[in-house]
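K.L.:
Let me see the structure of the following:
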Amino acid sequence: MADLMLSTPIRIRPHGSNTIRDVVTLRDASEILIDWPQAKRGPFYQAAREQIEAALNGDGGAAQAQEAFAALCNHAGVLVR
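P.N.:
Predicted coordinates:
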């Protein structure tokens, strides 16, 4: 599994946290998804998970995975602008 750098870091405030985290690699994003609350998993989560795993396995594009993760974070209200 490759650890691909994001073109720009994505800043998030994880659920239930006051801490801001900079997500700089797809592996970071994958770790965030592991801890994503079960009750908040839906189509955006599933799309991000599939895109990130595909990119990490060399079967998908990193840019698409980053976009899917950013969309999930924005939809969930954890994206810090």
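K.L.:
switch to C-alpha atoms for all contacts and neighbour counts from now on
P.N.:
Will do.
K.L.:
How many neighbouring residues does residue 55 have?
P.N.:
Residue neighbour count, defined by other Cα atoms under 10 Å, stands at 23 for residue 55.
K.L.:
Now it: which helix or strand?
P.N.:
If you go by DSSP states H and E, residue 55 is part of helix 43-56.
K.L.:
Remind me what the longest strand along the chain packs against, helices and strands.
P.N.:
If each strand of the chain is counted by residues according to DSSP state E, the longest one is strand 5-12. In this structure, strand 5-12 makes packing contacts with strand 21-25, helix 62-76, judged by 3 or more Cα pairs under 8 Å, 6 or more residues apart in numbering; DSSP states H and E.
K.L.:
Turn those into CSV, columns for mean neighbour count and distance to residue 50.
P.N.:
Compiled in CSV, the helices and strands packed on strand 5-12 are given as follows (neighbours: other Cα atoms under 10 Å; distance: least, Cα to Cα, whole Å):
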stretch, mean neighbour count, distance to residue 50
strand 21-25, 18, 16
helix 62-76, 19, 8
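K.L.:
Next, the structure of the following sequence, for comparison with the previous one:
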Amino acid sequence: MDRLQFEVPVRITPAPGLPVEEIYSVEQALDFLQNWPKRRQGKVYDAAFNACFGATVDVASAEDACRAFMAFCRVSGLLARDVMFPGKRGNAARAFREARA
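P.N.:
Coordinates of the predicted model:
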């Protein structure tokens, strides 16, 4: 597995009426963040961008980048309703159930 790939893809709904997109890696998350409007950037955006960039230069892990990107998506209202939250390996289904409870 690529060191920059997310364990579980981050599912987002970029705009109402558009289909759900899946972000599979740090690189895809960075591409998405770089296209985010400047007027809508803030502290959570900065944390996500820094974590994703840090993962590309081995300062942060892909898991840290995924969590930061998911937090950004949640705060921005982009997170799809059916997103799975990463847990410990093999516990993704349980993590999903717990997060939705």
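K.L.:
tell me the angle of the longest strand of structure 1 relative to strand 21-25?
P.N.:
160 degrees (axes from the mean of the first three to the mean of the last three Cα atoms, to 10 degrees).
K.L.:
The spatially closest residue to residue 47 of structure 1 that is not a sequence neighbour and residue 33 of structure 1, how far apart?
P.N.:
The spatial neighbour of residue 47 of structure 1 that comes closest, neighbours along the chain excluded (Cα to Cα, 6 or more residues apart in numbering), is residue 68 at 6.4 Å. Separation of residue 68 of structure 1 from residue 33 of structure 1 (Cα to Cα, to the nearest Å) stands at 12 Å.
K.L.:
Then residue 14 of structure 1?
P.N.:
Computed with Cα to Cα, the distance linking residue 14 of structure 1 and residue 33 of structure 1 is 10 Å.
K.L.:
do residue 51 of structure 1 as well
P.N.:
Residue 51 of structure 1 sits at a distance of 12 Å from residue 33 of structure 1 (criterion: Cα to Cα).
K.L.:
Between those two, which is the more surrounded one?
P.N.:
Set side by side, residue 51 of structure 1 and residue 33 show unequal neighbour counts under other Cα under 10 Å, the larger going to residue 51 at 24 against 19.
K.L.:
who's in contact with residue 81 of structure 1?
P.N.:
For residue 81 of structure 1, the contact set (Cα atoms under 8 Å, 6 or more residues apart in numbering) comprises residue 11.
K.L.:
again, but for residue 22 of structure 2
P.N.:
Residue 22 of structure 2 is in contact with 9, 10, 11, 12, counting by Cα under 8 Å, 6+ apart.
K.L.:
go with 10 Å
P.N.:
8, 9, 10, 11, 12, 13, 28, 29, 80, 83 (Cα atoms under 10 Å, 6 or more residues apart in numbering).
K.L.:
Show me which of the residues you listed are buried.
P.N.:
The neighbour-count test (16 or more other Cα atoms under 10 Å) marks 8, 9, 10, 11, 12, 13, 29, 80, 83 as buried among those.
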